[in-house]
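# Got a predicted model here, sequence first, then my questions.
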Amino acid sequence: MTAADLRKQADIAPNTLTRMKKDQTVTMQVFERICDVLDTDFGDVVEYIQDDSDERT
């Protein structure tokens, strides 16, 4: 399946797919749609990587 096919089947806007490719923020709803199309679990499509540059005080 191509990225374009996934985008169409999951009803994701083209700019949202671009945001994903640039490692920018997208909503959980987007990942829910992707999981539905791929018939997979959230953990199979998402990896959490802590941002060490984000200093919290």
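Done, it's in.
# CA atoms for contacts and neighbours, from now on please.
Fine.
# the helices in the protein, which residues?
Ranges of helices in the chain, per DSSP state H, are 3-9, 14-21, 28-38.
# Turn the ones you listed into CSV, columns for mean neighbour count and distance to residue 48.
Formatted as CSV, those follow (neighbours: other C-alpha atoms under 10 Å; distance: least, C-alpha to C-alpha, whole Å):
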stretch, mean neighbour count, distance to residue 48
helix 3-9, 13, 21
helix 14-21, 12, 14
helix 28-38, 15, 13
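# next up, a second structure to put side by side with the first:
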Amino acid sequence: MAISYDKLWKLSIDKKLNKTQLRDCSGITSSTLARLSKNKGVSLEALERICRALDCEIGDVVEFVEDKVSLNE
């Protein structure tokens, strides 16, 4: 399973926030923002800050998706 933050980016667009504004309003670091942009894992604390800033639930910003790598390769 892989992590996807596509929902976060769609929600940010709906709230008219660019990534810098999201970082500033949620209080996350630039390195956390970079990890989010690469669909890498981040701390639960960072996700909590984002959810508080956007007034949403964790399922509104992150989801698990099937890996696109084939096991036969």
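Structure received. Owing to the predicted nature of the structure, the values given are computational and were not obtained by experimental measurement.
# Out of the helices of structure 1, which is closest to residue 45 of structure 1?
helix 28-38 (7.5 Å; C-alpha to C-alpha).
# Give the aligned range of the closest one in structure 2.
Aligned using TM-score structural alignment, helix 28-38 of structure 1 spans residues 44-54 in structure 2.
# Would you mind getting the average deviation of the matching stretch from structure 1?
Taken over the aligned residues, the distance from stretch 44-54 of structure 2 to structure 1 averages 0.6 Å (mean C-alpha distance after the TM-score superposition for structure 1).
# Distance to residue 49 of structure 1 for the helices of structure 1 - can I get that in a markdown table?
Shown next, in a markdown table, are these (distance: least, C-alpha to C-alpha, whole Å):
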| stretch | distance to residue 49 of structure 1 |
| --- | --- |
| helix 3-9 | 23 |
| helix 14-21 | 14 |
| helix 28-38 | 16 |
